[in-house]
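*Asks:* build me a model from this:
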Amino acid sequence: MLGDLKTSLGTLLPLIAVTVFSSLVFLTLLKKNHKVKNLPKGSLGLPYIGETLNFLRAQNQNQGVEWISERVTKYGPVFKTSLMGAPTVIITGQAGNKFVLGSDDEIFASKQPKTISEISGKHHLFELTGARYKLIKAAMVSFLKPECLQHYVKHMDDLIAKKLHSETKDRDTVKAVDLMKIVTFDVACTVLFGIHDETIKNDLLRDFTIAFTAIWSLPINFPGTHFRKGLEARGRIIRRMSPIIMKKKEDLTKGIVYPKTDVICSLLALTEDTEEPITEQEVMDNFIMLMIASHDTSANLLSLMIMKLAKDPKIYEKIREEQLRILSERQGANENLTWNEIQKMKYTWRVAQELMRITPPVFGSFRKAVKDTSFGGYDIPKGWQVFWVACGTHLNKDIFDNPTTFDPSRFEHPLKPIPPYAYIPFGAGTRMCIGNEFGRIETLVVIHHLVTKFEWSLVDPNEAIKCQPFPYPSLGLPINLKPILSSSKI
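*Replies:* Just a heads-up that it's a prediction; the model follows:
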């Protein structure tokens, strides 16, 4: 018992010291803003910690929407709080989304909280501005735009079919979340980054899982904290990737590979007008950022689709009918999905769209005020974070009729058009997610193979959703699998 007490004190005393010190820093920051006359209503909570723990607890219990709604009811659609170690203004609603997502970098910089920037890096697309941002974005978009992605469909189809087969062979029960993470990570590694070694891919997946869990946490760098574990995982990712990046750089020089071989090669080949090459750190940070964006968002959506289809047999059958019809209309000896066939999967994608409306993969995201500004009659001081949320419009009855009802048809022939900045699962404006089309293709290919080859049921029909930070089934979504079609693509 005495040993436990010493252990507890050893953990708490540094935290108390940091909290006291941070209180002084926090109060100093507020004092700098003493000229601000009309801050939004709300509570900044405890110094430094703010309302972070309360917010993360709500997320963990899938109560994030309620957490926002309670404060909107109490303070209005614009309110202040403190998250991830910094004072924050949360803005909800369509006009608020347009203000935050539609503003340029001179008002809101795409700067992330310390936990995110320290773990994912400070030189990636979510942090950059100006010419460097445009340069790196152009390189990534060159791989992710539809006219390029259509050439990857056959490769993605082969990868997904083989990985699903190898991971489900001779297994009656699997955890769907793990399965979807393995599949989407394999596709990202192979197609986007040219990483083929299975051992390296497995090690990277393990560390990316740790890092991603840590990006929404308090930035307290003590042993055992999520933040420390995330930083350690980042270090291991860098050590594993550095030799790979250096080898690709050498191969580029020798003409063995080319800028269009993969995203890493494309970044390594970049120069600005000043002929300043992209640094290895910039390549590394953008690799980490794009891996998270291209892998975990798809794995999340697919996990939720598997859960939904198990709970709603009518939707499962309708999707299966659409996918079988595509196969029956196929001509010739081609066994791979084609770009044109992907475009025929309209109902399947509407189900995905409706899932992302009700349970968006990204709850919201941060910006940082570059200068003093205002919105809705309230001042937003320079240096404060601004946080936009999807639920403010996704679940608004004035925008979507019966917003809590699952209805994929609302994306087929809507009774009223969806206004701009109202449906934002991929963000909006100039910083809209560049990987949304890649994610759409990957999702549709995976669902095609699942519904044409398997039936499944939930081991626990009452499994809850848990956000860390994406909304995943809390037990990993164990499912009972029953093959219904053998595959020739194994």
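*Asks:* CA only for contacts and neighbour counts going forward, please
*Replies:* Will do.
*Asks:* ok, residue 197 - how many residues close by?
*Replies:* 10 (other Cα atoms under 10 Å).
*Asks:* from residue 203, how far off is it?
*Replies:* Distance, residue 197 to residue 203, using Cα to Cα, to the nearest Å: 10 Å.
*Asks:* could you do residue 268 as well?
*Replies:* As for residue 268, its distance to residue 203 is 24 Å (criterion: Cα to Cα).
*Asks:* ok, residue 374 next?
*Replies:* Computed with Cα to Cα, the distance linking residue 374 and residue 203 is 46 Å.
*Asks:* one more, so I can put them side by side:
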Amino acid sequence: MSDLEFFLFLVPPILAVLIILNLFKRKHKFQNLPPGDMGWPFLGETIGYLRPYSVTTIGDFMQDHISRYGKIFKSNLFGEPTIVSADAGLNRYILQNEGRLFECNYPRSIGGILGKWSMLVQVGQMHRDMRMISLNFLSNARLRNQLLSEVEKHTVLVLGSWKQDSVVCAQDEAKKFTFNFMAEHIMSLQPGNPETEKLKKEYITFMKGVVSAPLNFPGTAYRKALQSRSTILGFIERKMEERRNEMNGNENDLLGWVLKNSNLSKEQILDLLLSLLFAGHETSSVAIALSIFFLESCPAAVQQLTEEHLEISRAKKQSGETELNWDDYKKMEFTQCVINETLRLGNVVRFLHRKAVKDVRYKGIIV
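*Replies:* Have a look, this model is predicted:
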């Protein structure tokens, strides 16, 4: 028997032993994991998890898995092994120990679309630095003197586009409002302009792939999202170059402010602006649509909400004022109650990803 034949003869049993040892180690290491089903290879249970469901339910996927495995179960989502928790106690424990036992961590498929420098993906000092940059831009003076008037302007534009006796989709109109507001707030883009509409089209494609099955093949939502991400970043980069070539930089939007007041690299600025466009647009538009959905079933709240705003309107007419100001905003106490109740009844964020920095025991299982 030649050396090659002898080697080929030994390969199968060696591989078999290695596989058995690997399975034994995995079983020993993860023997205290919660019950569950890892689903198909790579995809796991992602497709079932992403099926649409009513806002008043937790969805068929969660209901089925909770009934079978309990409120804490293992799965494979977005191409990675995951422990899913619908247990309020564990969720509270995770959030209370963030930065010590747990840290923000999104699957590689989502991180690949948002970008490695996205504020939603970063942890530790870099996350704090980017968050501080955003908060410094949103100072109290800017909120009072600029952002409130911008919100009113975009609200009037959307309401003015509705035709008499027409039917509108609350979710679509909420997304139109929040996108136009964020686009102007971040890059001074005006609603209705061709470049704004082109960016909006790319952004819609981008959003469809952020939370999708991580299949990077031609024609898939994930592949299209990656392509749209590249187009959006190219658009932002051109805006950056235009600002750098201007004699007097515009600090009225986030792009101009970051260019002048931060030491971030080009790649960091690109990912920061894209992540803020994503975060600000998605959460706000969902909250607006949900508030309309819940108000429809509560006429008393609609009446009280209407009375509060009519009272503010009458007071402004008497004083000769037209635009909303900070004092008007502070008077909207019941409006704030509606917002709080909306966020209590319907979560604007479908899930939060957190990673245990070390094994954590909770009620006899390892997280």
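*Asks:* TM between them?
*Replies:* For this chain pair, the superposition-based TM-score is 0.84 by TM-score structural alignment, normalised by the length of the second structure; 344 aligned residues with a Cα RMSD of 2.7 Å.
*Asks:* what residues are shared contacts of residue 197 and residue 203 of the first structure?
*Replies:* Counting by Cα atoms under 8 Å, 6 or more residues apart in numbering, residue 197 of the first structure and residue 203 have no contacts in common.
*Asks:* all strands of the stretch 201-350 of the first structure, in order?
*Replies:* Shown for the stretch 201-350 of the first structure, no strands are assigned by DSSP state E, counting those that start in this stretch.
*Asks:* please apply the same query to the stretch 51-200 of the second structure.
*Replies:* 72-77, 80-85, 102-104.
*Asks:* residue in the second structure matching residue 238 of the first structure?
*Replies:* Residue 238 of the first structure maps onto residue 233 in the second structure, with residues paired by TM-score structural alignment.
*Asks:* compute the number of surrounding residues for its match.
*Replies:* Residue 233 of the second structure is flanked by 17 other residues according to other Cα under 10 Å.
*Asks:* tell me the spacing between the nearest residue to it once chain neighbours are set aside and residue 151 of the second structure.
*Replies:* Among residues not flanking residue 233 of the second structure along the chain, residue 270 sits closest, at 6.2 Å (Cα to Cα, 6 or more residues apart in numbering). To residue 151 of the second structure, residue 270 of the second structure is 24 Å away according to Cα to Cα.
*Asks:* give me the more crowded residue out of these two.
*Replies:* residue 270 (22 against 18).
*Asks:* the more buried one and residue 235 touch, don't they?
*Replies:* No - Residue 270 of the second structure is beyond contact range of residue 235, at 9.8 Å (criterion: Cα atoms under 8 Å).
*Asks:* follow-up on the earlier one: list the contacts of the aligned partner of the residue nearest to residue 233 of the second structure in the first structure.
*Replies:* Taking TM-score structural alignment for the superposition, residue 270 of the second structure sits opposite residue 284 in the first structure. Residues in contact with residue 284 of the first structure, defined by Cα under 8 Å, 6+ apart, are 238, 241-242.
*Asks:* quick one: residue 284 of the first structure from residue 297 of the first structure, how far?
*Replies:* Taking Cα to Cα, one finds residue 284 of the first structure at 20 Å from residue 297 of the first structure.
*Asks:* hmm, back to that, more neighbours: which of residue 268 and residue 203 of the first structure?
*Replies:* residue 268 (22 against 13).
*Asks:* what does the more buried one correspond to in the second structure?
*Replies:* For residue 268 of the first structure, the aligned position in the second structure is residue 259, judged by TM-score structural alignment.
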